[in-house]
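# got a predicted model here, sequence first, then my questions.
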Amino acid sequence: MLYRSLADLNIYDSPRLDRLATQMAKGRYLQAIASEANFLKIQLLEDGYEGLLDLDDLAKLEPSNFQNYIANFPPDLSAEEIGDRLPAVINFIQTAMATPNEYLWGGTVAPNYDCSGLMQAAFAASGVWIPRDAYQQEAFGDRLALEEVQVGDLIFFGSPIKATHVGIYIGNGEYIHSSGKEHGHNGIAVSAIAGQDRVSQWYASQLRGVARITRCNRLAMSLPC
């Protein structure tokens, strides 16, 4: 069964519904996979992300169909068209940064975001769908050397094995990101690639590289319903 959300919803990764996996913004689509005693196993269509929905939130969904989903899915865009939308992407993030916020693991709706949730929400607001998690976004983009970075490119951090953090480059050696409490700003803020503050230095030690978004994620266009 296919549904459209009527409100922002939490999606969990634990049957106890006590651990946030991601969030579903109002207007997004999901398909039900299986029903259990207190949750519905679901898949978010725009990015294929799976999780658990509290059955109490079913009242915040409306039945839909794949045809409506396709009709409302943003059009495919060229690399040039995506490039033209990058100022709007950055403006979304700067506006989010100006609103009181804090870091939220799994957050993809205002005011509280995690790193990759902020990037996905900002691109989606401009009609560009990208994957959900940092490592997926890195693999999805066109990988570049650091010296090739341009405004609007995504900068990735993590271990040599996997990207675990992402920010967006805004020029002058700086990027915006939503970072956590222990080593970050506990929310959305600007850091510098070569900065001397503790947050910039923490992430500089984990810098992996840069990726440029040049296409839209069409994964979910073919998901069965």
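Nice, thanks for sending it over. Numbers count the residues shown, from 1 in each chain.

# CA only for contacts and neighbour counts going forward, please
Will do.

# what's the neighbour count on Ala25?
Around Ala25 there are 18 other residues, counting by other Cα atoms under 10 Å.

# ok, Ala79 next?
13.

# could you look up the SS state of the residue lying closest to it once chain neighbours are set aside?
Using Cα to Cα, 6 or more residues apart in numbering and skipping the chain neighbours, the partner closest in space to Ala79 is Thr214 (4.2 Å). Secondary structure for Thr214, judged by DSSP: H, G, I helix; E, B strand; the rest coil, is coil.

# could you measure from Thr214 over to Ile90?
Relative to Ile90, Thr214 is positioned 16 Å away (Cα to Cα, to the nearest Å).

# ok, second structure coming up, stack it against the first:
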Amino acid sequence: MFLPPSKTGEYICSKNIDLFVSVDCQELSTQSAKGRYLKPISDTPKHGALEVCLCEDNYQGWLPLSSLEYLQPAENGYQKETVFREYISQKIPAIIDFCLQAHQVPNYYLWGGTVAPNYDCSGLMQSAFASQGVWLPRDSYQQEDFCQKIMREELEKGDLIFFGVKKVTHVALYLGNNRYIHSSGKDMGNNGIGINQLTDDLDQVSRNYYQQLWSYGRVIQSL
């Protein structure tokens, strides 16, 4: 085993690290922020990488062996703490503020990004909620499945808006007054975090995403 022994089988990240889609570690899958927990899926590395699973959201990826030095044995395993809507409602202003603060820092859209300053759409949502102790699934389609479905007329600040054509591929956070904040790519979005409108008669980015409106959801508990 390339890692020091852990009595819990889990490790804590001592810095932000990248996880990749496949063993060749070429395409970013997600990122693990400093302080997050992970556990190896196998004791045996393959081609210079180790397959691991993030404990908070059960997301899997490949970790380059060069990053193993940033893992410390966890004395106590990750303790899941489920919170519910009453708690989450109180945290919505801070969750919105997290996104607005991230918007103020120079950034660009990063597929797989979950740590500042560069996020993808669902990475920004996951990190914003996690900053207040509310864990969401990693990907936008998973977040849509996880939320309580609501109608557009029921939208409140802090609800999620989902976009897609044949399936959910994008997510944003509702700010109220028909506005939402999201991290979007450069092809049809802002190439980073931006604020747009739930309408098709203003800026081009708002029009692009309005054409792909899929559903609306409310976070009523954490993972």
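Sure, I can see it. Values in this document were obtained by computation on a predicted structure and should not be read as measured data.

# follow-up on the earlier one: what about the residue nearest to Ala79 of the first structure, how many neighbours?
Thr214 of the first structure has 18 neighbours, counted by other Cα under 10 Å.

# map it across to the second structure for me.
Using TM-score structural alignment, the partner of Thr214 of the first structure in the second structure is Ile220.

# which residues of the first structure does the longest helix seen in the second structure align to?
Looking across the second structure with DSSP state H, the single longest helix is helix 85-104. The aligned range for helix 85-104 of the second structure in the first structure is 79-98, by TM-score structural alignment.

# for that stretch, buried residues please.
Neighbour-count burial for stretch 79-98 of the first structure flags 82-83, 85-86, 88-90, 92-94, 96-97 (criterion: 16 or more other Cα atoms under 10 Å).

# where does the lengthiest strand in the first structure end up in the second structure?
Secondary structure of the first structure per DSSP state E: the longest strand is strand 163-171. Counting by TM-score structural alignment, strand 163-171 of the first structure falls onto residues 168-176 of the second structure.

# how big is the offset of that stretch relative to the first structure?
Mean deviation of stretch 168-176 of the second structure relative to the first structure after superposition (mean Cα distance after the TM-score superposition for the first structure): 0.4 Å.

# what residues does that stretch touch?
96, 121-122, 125, 140-141, 144, 155-164, 180-183, 214 (Cα atoms under 8 Å, 6 or more residues apart in numbering).

# and the buried residues of stretch 79-98 of the first structure as a markdown table, adding distance to Phe123 of the first structure?
Converted to a markdown table, the buried residues of stretch 79-98 of the first structure look like this (distance: Cα to Cα, whole Å):
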| residue | distance to Phe123 of the first structure |
| --- | --- |
| Ile82 | 9 |
| Gly83 | 11 |
| Arg85 | 9 |
| Leu86 | 8 |
| Ala88 | 8 |
| Val89 | 6 |
| Ile90 | 9 |
| Phe92 | 9 |
| Ile93 | 10 |
| Gln94 | 13 |
| Ala96 | 13 |
| Met97 | 15 |
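
# roughly how far apart are the closest residue to Met97 of the first structure other than its chain neighbours and Asp114 of the first structure?
Take Met97 of the first structure and drop its neighbours on the chain: the residue closest to it by Cα to Cα, 6+ apart is Ile188, 5.1 Å away. Between Ile188 of the first structure and Asp114 of the first structure the computed distance is 9 Å (Cα to Cα).

# what is in contact with the two at once?
Common neighbours of Ile188 of the first structure and Asp114, using Cα under 8 Å, 6+ apart, are 103, 178-179.

# most neighbours among those, which one?
Ser178 leads those on contacts (other Cα under 10 Å) with 29 neighbours.

# what about it, which helix or strand?
Using DSSP states H and E, Ser178 of the first structure falls within strand 174-179.

# tell me what that strand is packed against?
Contact here means 3 or more Cα pairs under 8 Å, 6 or more residues apart in numbering; DSSP states H and E; on that basis strand 174-179 of the first structure packs against helix 115-125, strand 163-171, strand 187-192.

# against the second structure, where does the last one fall?
Per TM-score structural alignment, the counterpart of strand 187-192 of the first structure in the second structure is residues 192-197.

# give me the residues contacting the matching stretch.
In this structure, residues lying in contact with stretch 192-197 of the second structure by Cα under 8 Å, 6+ apart are 102-103, 107-110, 118-120, 178-186, 203, 205-206.
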